[in-house]
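**Student:** no sequence on this one, just coordinates:
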C-alpha cells in the first residue's frame, strides 16, 4: 500500500498519529528507542505480533524515514533496525509515554511537569 505523497492534516498531532499510530508501530518504536534490534529480537519482545505484521510495520516505518534498516553481508544475512535521526526526535515523546504508562500501571496519577 503506497501512501499519498502530500496529505493535509487538520492538526499537527494528526500527522504524528499517522506516522506512529497503531498498537504495533508504537511498541516497535519503544523497543528500538532502547537501541538497535534484529527482527527476531523484536518478535521475541512483542510475541503477540505476527511475522507478517512485524515486517509490514517495519517497512512502513522505514518508508517514513523513522527507522533505518541495515543489511550485513554475511551468511546467514543479518538485518538490524534502528532509529533514524528523525526517529530519534521521537525519543522524548516515547519516554514520556513510557513514564505515564508506568505511573498508570502503578495506580498513581501522572505527576504534572
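**Tutor:** Sure thing, it's come through. As the structure is a prediction and not an experimental result, all values here were calculated from the model. Residues are numbered from 1 along each chain as shown.

**Student:** rest of the way, CA atoms for contacts and neighbours
**Tutor:** Fine.

**Student:** What segments of this protein are strands?
**Tutor:** When secondary structure is read from DSSP state E, the chain shows strands at 37-38, 67-72, 78-83.

**Student:** Output the ones you listed in a markdown table; the columns should cover distance to residue 44.
**Tutor:** Compiled in a markdown table, the strands of the chain are given as follows (distance: least, Cα to Cα, whole Å):
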| stretch | distance to residue 44 |
| --- | --- |
| strand 37-38 | 10 |
| strand 67-72 | 18 |
| strand 78-83 | 15 |
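
**Student:** Ok, which of the ones you listed comes nearest residue 93?
**Tutor:** In terms of Cα to Cα, the element of the strands of the chain nearest to residue 93 is strand 78-83, at 13.7 Å.

**Student:** try this one side by side with the last:
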C-alpha cells in the first residue's frame, strides 16, 4: 500500500494476484484491494506470473517497475526438498522471462522475499 498512499493516486499502478483474492486467506487483502481501487489503481485477479505477458490486460504494456512480493509456489506435500526447490526455481525463472516481455527498456524488477526485513 505504500506506493499508492505515497503518490496519493494509483492510476500508474497495476496490482495483480494469482488467486481470486475475494476468497483469500490473507486477512488484510480485501482492505488493501479497497484502498487500491479507491485510488484508481488497476486490480487484476487470476494472473499467473509465469504467463502474465500474455494476459489480455497486460499484453502490449511496458512497465517501468515490476515488484513481486514473496514469490513461492506454495507447499506441495509429499515432495522432497530438492523437488520443492526446483519448482520454486522454475517459478521465479518463468516470472523473469515474462517480466522481461513487459518491462520498459530501462525498467527494474524488484523481488521481495518473505524473510526480507523492512528498512
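**Tutor:** Perfect, thanks for sending it. All figures in this text were calculated on a predicted structure; none of them were measured in a lab.

**Student:** TM-score of the superposition?
**Tutor:** Scored against TM-score structural alignment, normalised by the length of structure 1, the superposed chains reach a TM-score of 0.28; 60 aligned residues with a Cα RMSD of 4.8 Å.

**Student:** circling back to that earlier point, any chance of the strands of structure 1 in a markdown table, plus mean neighbour count?
**Tutor:** As requested, those are exported to a markdown table (neighbours: other Cα atoms under 10 Å):
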| stretch | mean neighbour count |
| --- | --- |
| strand 37-38 | 17 |
| strand 67-72 | 16 |
| strand 78-83 | 18 |
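
**Student:** For residue 31 of structure 1, find the nearest of the ones you listed.
**Tutor:** Residue 31 of structure 1 sits nearest to strand 37-38 of all the strands of structure 1, at 8.0 Å, using Cα to Cα.

**Student:** tell me what that closest one is packed against?
**Tutor:** Strand 37-38 of structure 1 makes packing contacts with strand 78-83 when contacts are defined by 3 or more Cα pairs under 8 Å, 6 or more residues apart in numbering; DSSP states H and E.

**Student:** Quick check: buried residues in the helix of greatest length in structure 2?
**Tutor:** Longest helix in structure 2 by number of residues, with DSSP state H as the criterion: helix 81-102. Judged by neighbour count using 16 or more other Cα atoms under 10 Å, the buried positions of helix 81-102 of structure 2 are 84, 87-88, 91-92, 94-95, 97-102.

**Student:** Residue 30 of structure 2: which of those is nearest?
**Tutor:** Comparing the buried residues of helix 81-102 of structure 2 against residue 30 of structure 2 with Cα to Cα places residue 95 closest, at 24.6 Å.
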